[in-house]
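**Student:** Take this sequence and fold it.
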Amino acid sequence: MTEHAQDNANVRTAMKMGLFALAMLGLAFASVPLYRVFCQVTGFGGTTQVAQEAPGAVAGEIGVRFDANINSALPWRFEPVQSTVRIAPGARTIVHYRATNLVARPTTGTATFNVSPVQAGPYFSKIECFCFTEQTLKGGESVDMPVTFFVDPAIRDDPATAHIDEITLSYTFFPVEN
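**Tutor:** I've put the predicted structure just below:
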């Protein structure tokens, strides 16, 4: 191989490696939104579905338990107003979580959520929720935040979920740095 041909091969290899590095960097930045979309579409990891309206109640009941967590860096108290409900699958249900800012200055947080057991994620649909939305509370302020949801009646038709009698909806609030 001539020196000129070797130089061309080296340049091509360097360009390929540079493009590969840029592609990997792009994927690193896109991974969180892509993962969120994947989870919302598939229900992977207990991710709930998003719906516009509930299909309507069917016979039977399923329990839903509500869990609230706070990252230690956020000076809030966060709790469900009601810790459990028993609902008919398909019924539109509204519950509230209460957040209280424990300091005198305004603070901002955002919540993430999950559902357990994870097999219930594809059947748990939220119509309205405060998750992934920045919430700013004034010093000492308390707010009630609604969650509107339903459990898809098809949960009883799936052999992997037919035995589930209780689902836990869990939120965790994290601080948002301004």
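
**Student:** hey, let's count contacts and neighbours off CA atoms from now on
**Tutor:** OK.

**Student:** how much space between residue 111 and residue 10?
**Tutor:** Noted for residue 111: a distance of 49 Å to residue 10, by Cα to Cα, to the nearest Å.

**Student:** Those two: who's more crowded?
**Tutor:** Counting neighbours by other Cα atoms under 10 Å for residue 111 and for residue 10 shows that residue 111 has the greater number, 22 against 12.

**Student:** so the more buried one makes contact with residue 170?
**Tutor:** No - applying Cα atoms under 8 Å, one finds residue 111 not in contact with residue 170, separated by 9.9 Å.

**Student:** Now do the shared contacts for the two.
**Tutor:** Residues touching both residue 111 and residue 170 (Cα atoms under 8 Å, 6 or more residues apart in numbering): none.

**Student:** And the helices in the chain?
**Tutor:** Here the chain has its helices, by DSSP state H, at 3-42.

**Student:** Next, count neighbours for residue 8.
**Tutor:** 12.

**Student:** That one and residue 15: what is the separation?
**Tutor:** Taking Cα to Cα, one finds residue 8 at 11 Å from residue 15.

**Student:** next up, for comparison:
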Amino acid sequence: MRIRSLLASAVLTALVCGPARPQNSPTLPTAQPSGIAFPIPIHLTVIPARPAPSPVKPDKSLDQMLDEFEALRAQKAELEKKEIELTKAIRTLMGKQVERISRLGIVPAVSAAPDRVGRIVITGNAGKDEKKILDAVKLTPGQSLAHPALEDARTRLTKAGYRKATVEVRPGETGYVDLEVKIGEE
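**Tutor:** Below you'll find the predicted structure:
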């Protein structure tokens, strides 16, 4: 009778709370000489029932999507307008700073595009070695000029035997700079 009530309550619990699984394997009843069976100890773990899935949101209507699209376009236009204003303000302030730095003679003016080599003028005690000097400089008219290249050219001139050589940038035509290679007295 006890076993039946235990099984009935287990089945009823499983139906109400969800399926159950045993933690340990159940022990089988052992027969006693008197013929009385002991109840089977069963350890049940209750598995909570899964929550019902949330209802799927219906797709947006075409009007709702068009309204959202118009709002995004308006935000984009606002952001582009702010970007233009901010860029203009930055350029104005940058121009003032560059002008101030140029007046102080700290660094050369910043140009938007890289300079290109215009003419290469050799001055000083060059004699008939112009070709040798130009080969050591390794810069040609029309070439894009990176300022580390000037120091490299001076180093190559020194290695070629021109110890007092300098390479200086002079203003040239628009977008171009002229290079003056000065060869000092040895």
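
**Student:** TM-score for this pair?
**Tutor:** Once the chains are overlaid, their TM-score stands at 0.27 when taken by TM-score structural alignment, normalised by the length of structure 1; 76 aligned residues with a Cα RMSD of 4.7 Å.

**Student:** how long is stretch 102-118 of structure 2 end to end?
**Tutor:** 22 Å.

**Student:** Quickly note the distance from the nearest residue to residue 99 of structure 1 once chain neighbours are set aside to residue 100 of structure 1.
**Tutor:** Leaving aside its chain neighbours, residue 99 of structure 1 sits nearest to residue 78 (4.4 Å; criterion: Cα to Cα, 6 or more residues apart in numbering). When distance is defined by Cα to Cα, residue 78 of structure 1 is 6 Å away from residue 100 of structure 1.

**Student:** So which of these two has more stuff around it?
**Tutor:** Each of residue 78 of structure 1 and residue 100 has its neighbours counted (other Cα under 10 Å); residue 78 has more, 21 against 18.

**Student:** show me the contacts for the more buried one.
**Tutor:** Taking Cα under 8 Å, 6+ apart, we find residue 78 of structure 1 in contact with 68-70, 97-100.

**Student:** let's see 7 Å
**Tutor:** Counting by Cα atoms under 7 Å, 6 or more residues apart in numbering, residue 78 of structure 1 touches 68-70, 98-100.

**Student:** In CSV, list those residues along with distance to residue 127 of structure 1.
**Tutor:** Below are the contacts of residue 78 of structure 1 laid out as CSV (distance: Cα to Cα, whole Å):
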residue, distance to residue 127 of structure 1
68, 19
69, 22
70, 23
98, 19
99, 20
100, 24
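
**Student:** just checking, which of those residues belong to strands?
**Tutor:** Among the contacts of residue 78 of structure 1, DSSP state E puts 68-70, 98-100 in strands.

**Student:** ranking the residues you listed by neighbours, who comes first?
**Tutor:** Busiest of these [other Cα under 10 Å] is residue 99, holding 22 neighbours.

**Student:** I'd say that residue and residue 136 touch.
**Tutor:** No - here residue 99 of structure 1 does not reach residue 136: they are 10.3 Å apart, not a contact under Cα atoms under 7 Å.

**Student:** Can you name the next helix or strand after the longest helix along structure 2?
**Tutor:** Using DSSP H to define each element, structure 2 has its longest helix at helix 62-104. As assigned by DSSP states H and E, the chain's next helix or strand after helix 62-104 of structure 2 is strand 116-124.

**Student:** buried residues in that next one?
**Tutor:** By neighbour count on 16 or more other Cα atoms under 10 Å, the buried set for strand 116-124 of structure 2 is 116-120, 122.

**Student:** could the residues you listed go into a markdown table alongside distance to residue 166 of structure 2?
**Tutor:** Shown next, in a markdown table, are the buried residues of strand 116-124 of structure 2 (distance: Cα to Cα, whole Å):
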| residue | distance to residue 166 of structure 2 |
| --- | --- |
| 116 | 19 |
| 117 | 16 |
| 118 | 17 |
| 119 | 16 |
| 120 | 13 |
| 122 | 10 |
